[in-house]
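[1] take this sequence and fold it.
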Amino acid sequence: MKKDIFKIITLILLTLSFSCEDATELIQEGELTEDQAFRTLADIQTGLLGVYAAYDPDAGGNGTGNSLYANAILTDNVKSGLASNGQGAQDYDYLVSFTTGSIPDNIWNDRYVTINFANRVLRAMGNLTFTGDELVEANHIKAQLLAIRALCHFEVLQYFATDYQDPNALGAININYVPEIDEEFQRNTVAENLAFIKSDLDAANSLFDTNNPTVSNPIWINQDFVKVLRLRIALTEGDYSTNHITLANELLASYPLANFGQYVGMFLDVDNTEVIFKLERTVGDGSVVRLFYFNFVGPGDGFLEMSNELYNLLSENPGDARLLAYVNNQSTIVGVNDSSNEILINKYPGSADGVQLNDIKLMRASEVQLIKAELQARNNMLTDAASSVQVLRDARGAGSTPTYNTLNEALTDIMKERRKELCFEGHRWLDIKRIGNELGTGVSRLSVDCSSFEAVCDVSSNDFRFTMAIPQDELNGNSIISQNPGY
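    Below is the predicted model of the structure:
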């Protein structure tokens, strides 16, 4: 969504927050109240746009950022670039900060700002009455608000819960209303988080208008968004029911895997064949390229580059579409694991809207295909799991038919495929956190990559830092919240 909408709604909502929560609760002359800001369905639609714009996992640049940045810098997919002045060195070395502007602070604040904005629009909707076609449209808007609220709560759970499958572990703070400025909250348990998130998704699913013209456009949340989020939740909580395989098949029937040409075009924002949901980024929006480059995707400008290790994986088959799509053709490869290799990240190569602008693909059919494969493996359907991975490899021109004799073999190979397919899309660190202990694998970087930052090469899967710290800003304003172990 265009960020000028975000600026407008931010001004409105900041005014609203002070109008109802200051110490004197006086209404100032000329003050814009909630009743004035949200009076029509069009106002509510504008509020929805503000909520979309508030959700910003691609934010950041020059060595700081949100979840896309975190899943790159904290893992084995990047190394220091030719243009580096030390951007990201502290995070790469796991000298993890949780002060203002740190990764945990950025993720926590962005998700709760988005939740707060959603709750404000939902509150305003409760004060309005709609009938007929307007009621159908209003319900469709409410469904989107509930779904993005569920996504944000789930992502806080992913980053800040110690154990997804321990129902009593602390996770996110469930917020379904607009709190007063002096309210404090303890974190809810994982069980409470999951129940809350699923309740939001159930409510959203019942409110969507399947005839709404936005449902065919991947920049808008619809029922398929809810299906993908349910699949992510299932893997996270360890619910491997075969019903989820059926759900994955439903999605794959509607979103076929892209062929070679479509795949390359998807990252140029000219093809949406397998895109289920993406964040639209147009002129005036922030550029995701700033997470890796100063000014442009090209030689000499990258302060972060693709790791040699990831490049080696992508190069296993020279015909792999991912090698073409993810590695800029101006890269310089001196030799295998050579410290002079300049491996330029091309996941966000720019689009017709600008050399630094790309939509952020958050849900794709390939992720669903790999979730399906993992579910099959966990149900002892090892041959089926191998076939599902092979379908994806065939679509990418990657060859190499897998054979799985054990669950461990299957999960290890599926993790490898997820790493190649979903790199720089916000999955890698979360994947290691979710499944690393089960496989006995943490972050393990090639020496040529970690030495580019003179940083740690290996981080054990049971390291406490695989659960992020509650940010200092939250601790300062919330005296009853519990910090995670180790911090």
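[2] for the rest of this, base every contact and every neighbour count on C-alpha atoms.
    Fine.
[3] ok, for the most centrally placed residue in the chain, nearest residue in space, not its chain neighbours?
    The residue lying closest to the centre of the chain (CA atoms, centre = their mean) is residue 426, at 4.9 Å. Excluding the flanking residues, the one nearest residue 426 by CA to CA, 6 or more residues apart in numbering is residue 68, at 4.4 Å.
[4] which residues sit against stretch 390-402?
    Residues from elsewhere that reach stretch 390-402, judged by CA atoms under 8 Å, 6 or more residues apart in numbering: 257-260, 317-322, 366, 369, 386-387, 389.
[5] show me which of those are buried.
    Neighbour-count burial (16 or more other CA atoms under 10 Å) is assigned, among the contacts of stretch 390-402, to 257-260, 320-322, 366, 369, 386, 389.
[6] closest one of those to residue 76?
    Nearest to residue 76 among the buried ones among the contacts of stretch 390-402: residue 322, at 17.2 Å, using CA to CA.
[7] surely that closest one and residue 421 touch.
    Yes: counting by CA atoms under 8 Å, residue 421 is a contact partner of residue 322 at 7.1 Å.
[8] so the spatially closest residue to residue 340 that is not a sequence neighbour, which of the three states?
    In space, and not counting its chain neighbours, residue 340 is closest to residue 334: 6.5 Å by CA to CA, 6+ apart. Put simply, residue 334 is coil when judged by DSSP: H, G, I helix; E, B strand; the rest coil.
[9] for comparison, sequence B:
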Amino acid sequence: MADLDVKPTESIDQGVAFQSVDDLNAGVLGVYAAVSTSTISVSSLLSDEAMWPLENNTNRGTQTFSWKQDGLTADVIVAWANYYQVLDRANRILEVIDNVYATTLESDTKRQLKGELLALRAFCHLELLRHYAVDYKPASMGIPLMLRSEVGKPGRDTVRRVYEQINIDLAAAKSLIPAGFSNKNRITNMAVSALQARAALWQQDWDAAITASTEVIDAMPLADRTEFPDVWLDRSNAGVIWKLKREAQDAKFGDFYRDGANRVLFAPSFKLISTFDAANDVRFDAYIKDLAPGEPERRWTVNKYVGGQAALVNLADIKLFRVAEMYLVRAEAYAAKGVTGLASGTKDLNDLRAQRINGYLPQVFATPADLLEAVLLERYKELAFEGHRYFDLRRKERNIERWAADVAQAPTALTLTPDDRAYYLPIPARERQANENVSQHPKYP
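    Have a look, this model is predicted:
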């Protein structure tokens, strides 16, 4: 029997993998390392912020951009596998963290690490809900919550139940992460507030959205017009709350838009380009570049992820949360509260625009509905290529409307409505094969 009592050498049981606070920290870094950028690419492919230029002959993204995705389409199912992998990693550490010994000097760090894991769990559940919920009504089917690392066959929890867990995890995280922790490559206390603000916006909890976004706005200034371009060259962290650090060994996210051979794969849509005052809006040159200026055939490209180091092209850090989003969250929440919020919401929108547009003159909006339309337009511009546009249109149940010039390479319908199947994302086919309890989106067979 002694021969059978041999411990495996190719893996380590999680019960003994974490013996110290240093071990915990290494494990938490591993959780961060698994966070995907697929939300950005999915949003660009499905919405009206990107176009497919003629030079993209790679067939990359074809099915999704053409609104023909299904449960086998890699672009739309990758988020499911990724975020549940991150949840699995986080839950494995959460299951043992309380039993790991910490000295008196290490106890605060251990609390912080637990807070980061809970916030990461909330972030992943929110991202999964944004992608795969049937819709965003509280009683509708959301996604399976994953609160333990285990093999099972869970069904969908309701949207309401998922939000409840997100709120619970974020509240706990906020009590554990010290205010003095300021590493923008990780989830700080301010990042938790930003997460709470985004989650509250999706829940249409306007008061909570205002409270959480105000905490961030009061603590962190916007990047001004001088600082803003350097943010996208990784020379400044002005206005950045939480980002994914990218190094030479990391996968190149930026080559989703333009590859190493300088071929433009997905370009800014002509529709998006038309919304900017190119001469005065600092965002235009930071986000968008013409590779053939003066030529009859313009070669527009997304400039946001190229970065500022020649040796690390397409490896710009991924800005997951910025203060600018908080201004837009608060402005939308004020608009949703009606006439009583009109002045405050207008001020937030004007304050943001003043830091982006040279010579900007503050606007006045006659009604909260007018303000809301302006906020949604500003989200289209300010948060372009950051993984918001498709999900913003979905949560507002708006049609996705493209210009004909933006689909010349992939002729398809110009309008996608909430009645259309492709408006939604399917549960991956392999997940359905392995787990009959997780129901497919009703728009998919």
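[10] can you pull the TM-score for these?
    In this superposition the chains share a TM-score of 0.93, using TM-score structural alignment, normalised by the length of structure 2; 436 aligned residues with a CA RMSD of 2.0 Å.
[11] possible to save the buried ones among the contacts of stretch 390-402 of structure 1 as a markdown table with secondary structure and distance to residue 40 of structure 1?
    Putting these into a markdown table (DSSP: H, G, I helix; E, B strand; the rest coil; distance: CA to CA, whole Å) gives the following:
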| residue | secondary structure | distance to residue 40 of structure 1 |
| --- | --- | --- |
| 257 | coil | 40 |
| 258 | coil | 41 |
| 259 | coil | 44 |
| 260 | helix | 46 |
| 320 | coil | 51 |
| 321 | helix | 48 |
| 322 | helix | 46 |
| 366 | helix | 40 |
| 369 | helix | 41 |
| 386 | helix | 53 |
| 389 | helix | 49 |
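[12] check those and tell me the two furthest apart.
    260 and 386 (20.9 Å).
[13] map residue 56 of structure 2 onto structure 1.
    When structure 1 is aligned by TM-score structural alignment, the residue opposite residue 56 of structure 2 is residue 84.
[14] how near is its match to residue 303 of structure 1?
    Separation of residue 84 of structure 1 from residue 303 of structure 1 (CA to CA, to the nearest Å): 4 Å.
[15] same question, residue 286 of structure 1
    18 Å.
[16] who has more neighbours, those two?
    residue 303 (23 against 19; other CA atoms under 10 Å).
[17] the helix of greatest length in structure 1 aligns to what range in structure 2?
    Longest helix in structure 1, counting residues (DSSP state H): helix 132-160. Helix 132-160 of structure 1 corresponds to residues 104-132 in structure 2, going by TM-score structural alignment.
[18] for that stretch, which residues meet the burial criterion?
    Buried-residue list, stretch 104-132 of structure 2, by 16+ other CA under 10 Å: 109-132.
[19] likewise for stretch 400-414 of structure 2?
    Those would be 400, 402-403, 406-407, 409, for stretch 400-414 of structure 2 by 16+ other CA under 10 Å.
[20] stretch 231-245 of structure 1 too?
    By 16+ other CA under 10 Å, the buried positions in stretch 231-245 of structure 1 come out as 231, 233-237, 240, 244-245.
[21] any idea how far the counterpart of residue 234 of structure 2 in structure 1 is from residue 358 of structure 1?
    The equivalent of residue 234 of structure 2 in structure 1 is residue 269 (alignment by TM-score structural alignment). Per CA to CA, residue 269 of structure 1 is found 7 Å from residue 358 of structure 1.
[22] about what we covered before: closest to residue 96 of structure 1 among the buried residues of stretch 231-245 of structure 1?
    residue 236 (23.8 Å).
[23] report all helices and strands that the helix or strand harbouring residue 211 of structure 2 contacts.
    Taking DSSP states H and E as the definition, residue 211 of structure 2 sits inside helix 206-219. Helices and strands touching helix 206-219 of structure 2, by 3 or more CA pairs under 8 Å, 6 or more residues apart in numbering; DSSP states H and E, are helix 189-203, helix 323-336.
[24] what's the angle between that helix and helix 323-336?
    Going by axes from the mean of the first three to the mean of the last three CA atoms, to 10 degrees, helix 206-219 of structure 2 is angled at 140 degrees with respect to helix 323-336.
[25] following helix 206-219 of structure 2, which helix or strand comes up?
    Next along from helix 206-219 of structure 2, by DSSP H and E: helix 228-231.
[26] superposed on structure 1, what's the mean shift for that following helix?
    Here the mean offset of helix 228-231 of structure 2 against structure 1 after fitting is 0.2 Å, by mean CA distance after the TM-score superposition for structure 1.
[27] which other helices and strands does that helix contact?
    Packed next to helix 228-231 of structure 2, using 3+ CA pairs under 8 Å, 6+ apart, are helix 282-287.
[28] quick one on the thing from earlier: which one in structure 2 is aligned with the residue nearest to residue 426 of structure 1?
    With TM-score structural alignment as the criterion, residue 68 of structure 1 matches residue 40.
[29] was I right about its match contacting residue 389?
    No: applying CA under 8 Å as the test, residue 40 of structure 2 and residue 389 come out as separate, 9.2 Å apart.
[30] between those two, which has more neighbouring residues?
    Neighbours were counted for residue 40 of structure 2 and for residue 389 using other CA under 10 Å; residue 389 has more, 25 against 20.
[31] quick one: contacts for the counterpart of that one in structure 1?
    Matched across to structure 1, residue 389 of structure 2 falls on residue 428, judged by TM-score structural alignment. Counting by CA under 8 Å, 6+ apart, residue 428 of structure 1 makes contact with 71-72, 75, 418-419, 422.
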